[in-house]
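Colleague: Got a predicted structure plus its sequence, pasted below:
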Amino acid sequence: MNAHQILSRTYHVAVLMGGWANERPVSLMSGEGVAKALEARGHRVTRIDMDRQVAARLAETAPDIVFNALHGVPGEDGTVQGMMDLMGLAYTHSGLATSVIAIDKELTKQALVPHGVPMPGGRIVDSESLYERDPLARPYVLKPVNEGSSVGVAIITEGGNYGHPISRDTAGPWQEFPRLLAEPYIRGRELTTAVIDGPAGPRALGVTELVPKSGFYDFDAKYTEGMTEHVCPAQIPPAIAALCERYAVDAHRLLGCRGASRTDFRWDDEQGEAGLFVLETNTQPGMTPLSLVPEQARQQGISYEDLVEMIVAEGLRVHGRLGGASDG
């Protein structure tokens, strides 16, 4: 696949990155990678490190399209999407409603589970209540309702060092977030599947298994080189791989994702197909050198530059700008 099969002309692309979320460093790496890829294909690129004046900077830049390389709040939760909608800007990745739902793990369950996509049970709890009693039988997982990249995730085990019940003075997400999602802990393996949009609709790129060198697949394991082994393609039964791809495409469609998404799974390999659960769908997956979507794309013969242009092309198509506007 070459550039002429994706974008037949050049565009002015504003790459929106950075911001002030926990995932700012990752966003900066994603954005810089995207910007260099677009420049290598001849596009005019304006880099924007998001601050509170972002609307004025976008209006002044007047790009053909914004490549949204932000991660976390407010770039992934619908806030920035709503702003760009009001400004009449074309942009990549998912829109306002999808972003609001997908970043909220409880809303995601309400959207996916009724349609046959398996997700762990659980419930929302007030963090204060954790100092009095466990919300579920141990082991269980506590996570923020609307953060990504495993930010603030805690696994509460029988012999863990959080206390019985959790101690008020012990560091954990209960000190940062007033409400948390409590889910049963699923033993087993971490799997993930990327989905990209194309002329024929969304398609899965494969399945990767994530094997942390120590602990679990938390923020540091995701973004620190050498801390996690990526087994791509995952060495799993074909039936499980097919289910991952099916559920990932279903999630992409049901949530209304655009451009690219990545769905994460936990698989209890002792339970077979019944042990596979969707944990979340990321509407703006990372595009860093360690990121999973580019890695899976390479396995399918899609270069990083082609992947970036495919995402831009889908954003232009959705907003009715493909082939329009000025030449760079």
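Modeller: Thanks, I have it. Predicted, not measured: the structure shown is a model, and the values here were computed from it. Residues are numbered from 1 along each chain as shown.
Colleague: contacts and neighbour counts: CA atoms only from here.
Modeller: Fine.
Colleague: Give me the most central residue, the chain.
Modeller: For the chain, the residue nearest the mean C-alpha position is Asn282 (2.4 Å; Cα atoms, centre = their mean).
Colleague: Verify the stated contact: that one with Ser261.
Modeller: Yes: using Cα atoms under 8 Å, Asn282 is in contact with Ser261, at 5.5 Å.
Colleague: residues contacting the closest residue to Arg57 other than its chain neighbours?
Modeller: Closest residue in space to Arg57, ignoring its immediate chain neighbours: Ile48 at 7.8 Å, by Cα to Cα, 6 or more residues apart in numbering. For Ile48, the contact set (Cα atoms under 8 Å, 6 or more residues apart in numbering) comprises 14-17, 54, 57.
Colleague: doesn't Ile48 fall inside a helix?
Modeller: No: Ile48 is assigned strand when assessed by DSSP: H, G, I helix; E, B strand; the rest coil, not a helix.
Colleague: Next, count neighbours for Gly323.
Modeller: By other Cα atoms under 10 Å, 15 other residues sit near Gly323.
Colleague: about what we covered before: pull up the gap between the residue nearest to the centre of the chain and Ala297, please.
Modeller: Between Asn282 and Ala297 the distance is 16 Å, computed by Cα to Cα, to the nearest Å.
Colleague: State the number of residues packed around Arg41.
Modeller: Arg41: 16 neighbours (other Cα under 10 Å).
Colleague: Oh, that last question was meant for Asn22, not what I typed.
Modeller: Asn22 has 17 nearby residues by other Cα under 10 Å.
Colleague: can you check Gly75 too?
Modeller: 23.
Colleague: hang on, it packs against Gly82?
Modeller: No: between Gly75 and Gly82 there is no contact under Cα under 8 Å: 10.1 Å.
Colleague: ok, structure two:
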Amino acid sequence: MVVSGINMQRFGRTGVLMGGTSAEREVSLRSGAAVLDALRAAGVDAVGIDLQQNWADQIAKAAIDTAFIALHGTLGEDGCVQGLLEIMGIPYTGSHVMASALCMNKRLCKQVLGQAGLSTPMDIRIEVTGPERYPVFVKPVAEGSSVGLHRISSQQEWQALNIQSPAAWMAEMPVNGVEIAVSVLAGVALMPVEVAPKSGVYDYASKYTVGATEYFCPARLPMETVRYCMDCAEKAVAACGCTGAPRVDMIVGSGGEAVILEINTLPGMTATSLLPKAAAVAGIDFQTLCLRILETASLEYGQGVSK
């Protein structure tokens, strides 16, 4: 079957990897189900794989030729499943092993972005008693989807978090401005989506609760600022070696400077997700978006999907 010039048979049997064991399991299941439905509707021989215990065994039994990764968080987004698929010789979507591991570690990612001349929030040192100043945003060094993100204004609030391993956390000075997300599809930035959470903080609940956040695409910014942010996003994913359809989250201050918060290598594909919103504004419907992402499937050390 051929849709929009894409021969579906070239992908062979495609496994949509979803679920996993991270804190983002439920979101991943929603993303995976949406992708699976879209691929099947387009004529792809697709099967859903809810990864739980022995991932290698589950993938091997599914006998897939290509993997569409709809996982989020630990093991699914940090280079682990990517490395497994490399060993198994199965081309996959999203960023490869090294880029995935880099972007999951927010501290290392910030260093790479800084070396590329891109702005990130100022780090605040966490001492034995907590951050050395307030207010700050604190978040785990290696988690995704705003899991564990908190804005705290005092030592009492820090203590209330009851963090057992402070070294695994980082603190940043708040940045005021317009929060936007710029998705980069196959190296080309899509129109920025402005996020306006009603709570004032774009945390996990604001991301995945329908009606908790207002979205504007294009973002309500001057066009020259929009183009600048798109350019910054493309430079950020190139600096970190990301491929597929990563999303760059940033805040634009009153002076128009873009401060990059993080890079999400496997953005959500749910009803409230930002990548599908940006694609829609570009005239790319959800089914076509899934196919475009699937076309990017490849192996870091081998070949991509055969033409």
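Modeller: Sure thing, it's come through. Treat the numbers as computed from the prediction; the structure is a model and nothing was measured.
Colleague: per the alignment, the residue nearest to the centre of structure 1 corresponds to what in structure 2?
Modeller: Per TM-score structural alignment, the equivalent position to Asn282 of structure 1 in structure 2 is Asn264.
Colleague: Nearest residue to that match in space, please, no chain neighbours.
Modeller: Arg247 (5.1 Å).
Colleague: Equivalent analysis for Asn176 of structure 2, please.
Modeller: Gly253 is the one closest to Asn176 of structure 2 (Cα to Cα, 6+ apart), at 6.1 Å.
Colleague: In contact with the counterpart of the one you found in structure 1, which residues are there?
Modeller: The alignment partner of Gly253 of structure 2 in structure 1, by TM-score structural alignment, is Asp268. For Asp268 of structure 1, the contact set (Cα under 8 Å, 6+ apart) comprises 186-189, 275-276.
Colleague: Now with 10 Å, please.
Modeller: 186-190, 274-277 (Cα atoms under 10 Å, 6 or more residues apart in numbering).
Colleague: Just the closest of these to Arg317 of structure 1, please.
Modeller: Phe277 (32.5 Å; Cα to Cα).
Colleague: My guess is the match of Asn282 of structure 1 contacts Glu77. True?
Modeller: Yes: using Cα atoms under 10 Å, Asn264 of structure 2 is in contact with Glu77, at 8.7 Å.
Colleague: quick one: common contacting residues for these two?
Modeller: 95, 100, 103-104, 144.
Colleague: Closest one of those residues to Gly5 of structure 2?
Modeller: Nearest to Gly5 of structure 2 among the shared contacts of Asn264 and Glu77 of structure 2, with distances taken as Cα to Cα, is Ser95, at 24.4 Å.
Colleague: What ranges does the stretch 101-250 of structure 2 have for its strands?
Modeller: 123-124, 126-127, 130-131, 136-140, 150-152, 169-172, 178-185, 188-189, 193-197, 213-216, 247-252 (DSSP state E, counting those that start in this stretch).
Colleague: burial count for Glu60 of structure 1?
Modeller: Neighbour tally, Glu60 of structure 1, other Cα under 10 Å: 9.
Colleague: Let's verify it: helix, strand, or coil?
Modeller: helix.
Colleague: need the contact list for it.
Modeller: Val54.
Colleague: Distance-wise, check it relative to Ala221 of structure 1.
Modeller: 38 Å.
Colleague: Kindly report the same for Arg44 of structure 1.
Modeller: For Arg44 of structure 1, the distance to Ala221 of structure 1 - Cα to Cα - is 34 Å.
Colleague: neighbour-wise, which of these two wins?
Modeller: Ala221 (21 against 18).
Colleague: Residue in structure 2 paired with that one?
Modeller: Using TM-score structural alignment, Ala221 of structure 1 pairs with Ser206 in structure 2.
Colleague: how far away is the closest residue in space to its match that isn't next to it in sequence from Leu149 of structure 2?
Modeller: Closest residue to Ser206 of structure 2 apart from its sequence neighbours, by Cα to Cα, 6+ apart: Ala212 at 5.2 Å. Counting by Cα to Cα, the gap from Ala212 of structure 2 to Leu149 of structure 2 is 16 Å.
Colleague: and if you look at Gly43 of structure 2?
Modeller: For Gly43 of structure 2 relative to Leu149 of structure 2 (Cα to Cα), the value is 39 Å.
Colleague: One more: Arg13 of structure 2?
Modeller: 38 Å.
Colleague: and what of Glu86 of structure 2?
Modeller: 32 Å.
Colleague: In the stretch 151-300 of structure 2, mark out all the helices, start to finish.
Modeller: 155-161, 204-208, 223-240, 274-281, 286-295 (DSSP state H, counting those that start in this stretch).
Colleague: Mean deviation, the third one versus structure 1?
Modeller: By that I understand helix 223-240 of structure 2. When structure 1 is superposed, helix 223-240 of structure 2 averages 1.1 Å from its matched positions, counting by mean Cα distance after the TM-score superposition for structure 1.
Colleague: what's the answer for the fourth one, then?
Modeller: Between helix 274-281 of structure 2 and the corresponding residues of structure 1, superposition yields a mean separation of 0.6 Å, by mean Cα distance after the TM-score superposition for structure 1.
Colleague: Outside of that helix itself, list whatever touches it.
Modeller: Counting by Cα under 10 Å, 6+ apart, 180-185, 189-195, 207, 215-218, 245-247, 266-271, 282, 284-290 sit against helix 274-281 of structure 2.
Colleague: Going through those residues, which ones are buried?
Modeller: By neighbour count, with 16 or more other Cα atoms under 10 Å, the contacts of helix 274-281 of structure 2 hold 180-185, 189-195, 207, 215, 217-218, 245-247, 266-270, 286-290 as buried.
Colleague: ok so, going back, relative to Leu142 of structure 1, which of the contacts of Ile48 of structure 1 is nearest.
Modeller: Met17 (28.4 Å).
Colleague: burial of that closest one, as a residue count?
Modeller: 26.
Colleague: quick one: it from Thr61 of structure 1, how far?
Modeller: Relative to Thr61 of structure 1, and taking Cα to Cα, Met17 of structure 1 is found at 15 Å.
Colleague: Is Leu112 of structure 1 in contact with Leu254, as I believe?
Modeller: Yes: the pair Leu112 of structure 1 / Leu254 is scored as a contact, 6.8 Å apart, by Cα under 10 Å.
Colleague: higher neighbour count, the two?
Modeller: When neighbours are counted by other Cα under 10 Å, Leu112 comes out ahead of the other of Leu112 of structure 1 and Leu254, with 20 against 15.
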